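# with the sequence up front, the predicted model follows.
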Amino acid sequence: MPRLDIIIGPMFAGKSCEIIRMVRLLKVCEKDYLIVKPKIDNRYSSDEIVSHNYDKEKCIAIQNLTDIYSYCKSYHNTIFIDEAQFFKDLKEQVLNLVENLNYNVVITGLDGDSNRNKFGQVLDLIPYADSCKKITALCQICKDGTPGIFSYRKSSDESQILIGAKDEYMTVCRKHYFNT
């Protein structure tokens, strides 16, 4: 039976690490998989998903999720979609992959932007998901183990999409989201 699993959270929470961990388990079981990410995510590599601590796995970078069909094979057990918030056709294509083509799909993405607004279509897929796991980082200001639940943009740039890592963002708790 195909599954849809969603992993959401702020930046630096370990969402890409979760994909890498799951991929390594599939390798042990000798299962085939496909990892895709949006072309816009070129922070560390154009052909790998890379965690913020530089753990990595090979992937295919695509512009739109409709491009995935060129790479999907019937022998793929699971399709992983990293940084899913950037795909404008996410909901339609993920539902097709799971419900019509019978793939297991795991998506990771931000649950909100740096203004705490919905970002892309990730949250729209929760009603269809077998599981949804929200993970957190640590507040980079408290530095005492307080969960960091929000992605905080260090610059005053107001655009929703600003590709960056620690140079542009940090993860903060609720208190520091309002007092930073």
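Sure, I can see it.

# drop to CA atoms for contacts and neighbour counts, all remaining ones
Will do.

# run through the neighbouring helices and strands of the biggest helix by length in the chain.
Looking across the chain with DSSP state H, the single longest helix is helix 15-28. Contact partners of helix 15-28 among helices and strands, from 3 or more Cα pairs under 8 Å, 6 or more residues apart in numbering; DSSP states H and E: strand 4-9, strand 32-38, strand 104-110.

# who are the packing partners of the shortest one?
This means strand 4-9. Helices and strands touching strand 4-9, by 3+ Cα pairs under 8 Å, 6+ apart, are helix 15-28, strand 104-110, strand 131-134.

# and what of the second one?
Packed against strand 32-38 by the contact rule (3+ Cα pairs under 8 Å, 6+ apart) you find helix 15-28, strand 60-62, strand 76-81.

# related to what we said a few turns ago, I'd like the helices and strands packed on helix 15-28 as JSON lines, with distance to Cys142 and mean neighbour count appended.
Formatted as JSON lines, the helices and strands packed on helix 15-28 follow (distance: least, Cα to Cα, whole Å; neighbours: other Cα atoms under 10 Å):
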{"stretch": "strand 4-9", "distance to Cys142": "18", "mean neighbour count": "22"}
{"stretch": "strand 32-38", "distance to Cys142": "32", "mean neighbour count": "22"}
{"stretch": "strand 104-110", "distance to Cys142": "22", "mean neighbour count": "25"}
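
# out of these, which comes closest to Tyr169?
strand 104-110 (12.9 Å; Cα to Cα).

# another one to put next to it:
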Amino acid sequence: MFSGKTTRLIEIGRKQKEMVVFKPDIDTRYTDRPVLHTHDGVEFPAIKIGINRPTEIIKKLDSLPNKAKIKTIAIDEVNLYPKGLIGVVNKLLERGYQVIATGILLDTEKGDFGQTSALMGMAETVEAIYAKCAFTGCLKPAPYSFAKKVKQTQVVVGAEDLYGAACADHYELLHVPGRSEGVTPIKQASIDQLVDYGIYPAYAQWLREINYPHNRKVTQKKSRWPKIEIGGDGYAMGKTKLMKQLVKLLRRQRLAVQVIDQDSQAQLKGGAAQDFDAQVVFKAEMKYSKDKFQAYGRLSSAKATIVCVPPEMEFNYAVANTVVGRISLQQFYAYEEKYFALGWEKFLAPDILVYIKADQKISGEKPEAFMAVLRVVNRAWLAGIDRRLKVVEVERELLEKEKGAETVAALIWKTWQALPVAYNNLKE
């Protein structure tokens, strides 16, 4: 955005008198009138088209009194139209028109935006125009758009109040990630890093399309026992060590404590993909998800609860095992169906989720590819959780220090005390 696409289109239009311009009707950022309108206030006549009715371009073109004189068709903001626009452009080309299309290539999550990339593949000439990065003092070209507020859908019409332009170095600093049910906030940069581990590139789109589980609800009940779950970038992160320290702390507070300490990957860790029997891994994934579901069903509502590895992260283990080739796609889809059929929505989300983060290497244990994928997938899930859920992020290095687990446990307890929850009357 803010690169001057519309300005460039107006420049072409003023030179080519035999050109007609179409624009999406939802683009009302500056005016409702049928004109192109730049961020600087420059205008040019245009015909408005419903974004879900791209065939209107043909109909409105045919109804123009000067149709015979028109040689060039320009379509602004092609990123806002559905796939039907491609067929319309092909028909215009068959009629002998020159077609000019302008649009944004990537959305704010760095994913393909509308029909821009498809039209680039059809074009004889592609002109890339970049804005300057919005980061203070940075003048680098900005190939990315960033959101200044949380977006629930890909298409949200806005101007400087909602969007900005960023270079590769400053995108992550400026961007506010959005969330929509069933949409994975996996960054392209994260996917690119996985290629270094030999991950098949086709899995990039697959990882974005997975319906990651966010079906447990956050409770608003004021009087309840603490429920804490511990996850992280991978296994061997210090989760069990922290869990034991939390149990000690809660018992010192005279709270009865119950624990679920089940981690399927603790039984499967180590080795390359070819060292694993797919059926063994598949059965283990199925077994541990079912076992954990049954363990949640046995929990008492009259005790504090600490869970090592949230059930959603067990699901993420299956995703990572699929990407590195330990289980097949067919096995994953069978697992996915069984996982959601269990009915996790009957259980509440934790009051506090502790997420242990590691450096890029993640773990000195093998296999690196699995751990790299798991890190990307777990963080994607973390970015999509209910924002009312309290998340405490902890660096693994802190847990490895002397009395590090005690320090983190004390922090978690303070976080719990700060929540709007009355627990004093629940003590033993």
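That came through, no problem. As the structure is a prediction and not an experimental result, all values here were calculated from the model.

# what TM-score do we get after superposing?
Once superposed, chain against chain, the TM-score is 0.87 (TM-score structural alignment, normalised by the length of structure 1); 165 aligned residues with a Cα RMSD of 1.2 Å.

# quick one on the thing from earlier: buried stuff in the longest helix of structure 1?
Of the residues in helix 15-28 of structure 1, 15-20, 23 count as buried by neighbour count, 16 or more other Cα atoms under 10 Å.

# among these, which one sits closest to Met170 of structure 1?
Of the buried residues of helix 15-28 of structure 1, the one sitting nearest to Met170 of structure 1 (Cα to Cα) turns out to be Lys15, at 15.1 Å.

# please enumerate the helices of the stretch 201-350 of structure 2.
203-209, 239-252, 278-297, 311-323, 329-341 (DSSP state H, counting those that start in this stretch).

# against structure 1, where does the third one fall?
Residues of structure 1 aligning with helix 278-297 of structure 2 are absent, taking TM-score structural alignment as the criterion.

# in terms of helix, strand or coil, where does Val94 of structure 1 fall?
helix (DSSP: H, G, I helix; E, B strand; the rest coil).

# what lines up with it in structure 2?
Counting by TM-score structural alignment, the partner of Val94 of structure 1 is Val89.

# residues in contact with the closest residue in space to that match that isn't next to it in sequence?
Spatial nearest neighbour of Val89 of structure 2, chain neighbours left out: Val99 (7.3 Å); criterion: Cα to Cα, 6 or more residues apart in numbering. Residues in contact with Val99 of structure 2 (Cα atoms under 8 Å, 6 or more residues apart in numbering) are 72-75, 89, 92-93.

# the aligned partner of Val99 of structure 2 in structure 1 and Glu57 of structure 1, how far apart?
Aligned counterpart of Val99 of structure 2 in structure 1: Val105 (TM-score structural alignment). In this view, Val105 of structure 1 and Glu57 of structure 1 are 17 Å apart by Cα to Cα, to the nearest Å.

# for Gln85 of structure 1, same thing?
Gln85 of structure 1 sits 20 Å away from Glu57 of structure 1, taking Cα to Cα as the criterion.

# more neighbours: these two, which one.
More neighbours surround Gln85 than the other of Gln85 of structure 1 and Glu57, with 24 against 18 (other Cα atoms under 10 Å).

# shouldn't the more buried one be within a strand?
No: counting by three-state DSSP, Gln85 of structure 1 is not part of a strand but helix.

# check contacts around it.
Gln85 of structure 1 touches 109-110, 119-122, counting by Cα under 8 Å, 6+ apart.

# what's the closest of the residues you listed to Met11 of structure 1?
Closest approach to Met11 of structure 1 among the contacts of Gln85 of structure 1 (Cα to Cα): Leu110, at 7.0 Å.

# give the contact list for that closest one.
Applying Cα under 8 Å, 6+ apart, the residues near Leu110 of structure 1 are 8-11, 83-85, 119, 122.

# how does it look with 10 Å?
With contacts defined as Cα atoms under 10 Å, 6 or more residues apart in numbering, the neighbours of Leu110 of structure 1 are 7-11, 13, 15, 82-86, 118-120, 122-123, 134, 150-151.

# what do you get for Asp27 of structure 2?
36-37, 48-49, 51, 76-77, 80, 156-158.

# just put those in a markdown table and tack on neighbour count and distance to Glu314 of structure 2.
Converted to a markdown table, the contacts of Asp27 of structure 2 look like this (neighbours: other Cα atoms under 10 Å; distance: Cα to Cα, whole Å):
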| residue | neighbour count | distance to Glu314 of structure 2 |
| --- | --- | --- |
| Leu36 | 25 | 50 |
| His37 | 21 | 50 |
| Lys48 | 21 | 49 |
| Ile49 | 21 | 47 |
| Ile51 | 21 | 40 |
| Asp76 | 21 | 45 |
| Glu77 | 20 | 41 |
| Leu80 | 25 | 37 |
| Val156 | 13 | 34 |
| Val157 | 12 | 37 |
| Gly158 | 13 | 38 |
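
# export the residues you listed to a markdown table and tack on distance to Leu173 of structure 2?
Conversion of the contacts of Asp27 of structure 2 to a markdown table gives the following (distance: Cα to Cα, whole Å):
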| residue | distance to Leu173 of structure 2 |
| --- | --- |
| Leu36 | 32 |
| His37 | 30 |
| Lys48 | 36 |
| Ile49 | 36 |
| Ile51 | 32 |
| Asp76 | 30 |
| Glu77 | 26 |
| Leu80 | 26 |
| Val156 | 21 |
| Val157 | 22 |
| Gly158 | 20 |
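
# nearest to Asp291 of structure 2 among the residues you listed?
Val156 (42.0 Å).

# which SS state does the closest one fall under?
coil.

# show me what it lines up with in structure 1.
Aligned counterpart of Val156 of structure 2 in structure 1: Leu162 (TM-score structural alignment).
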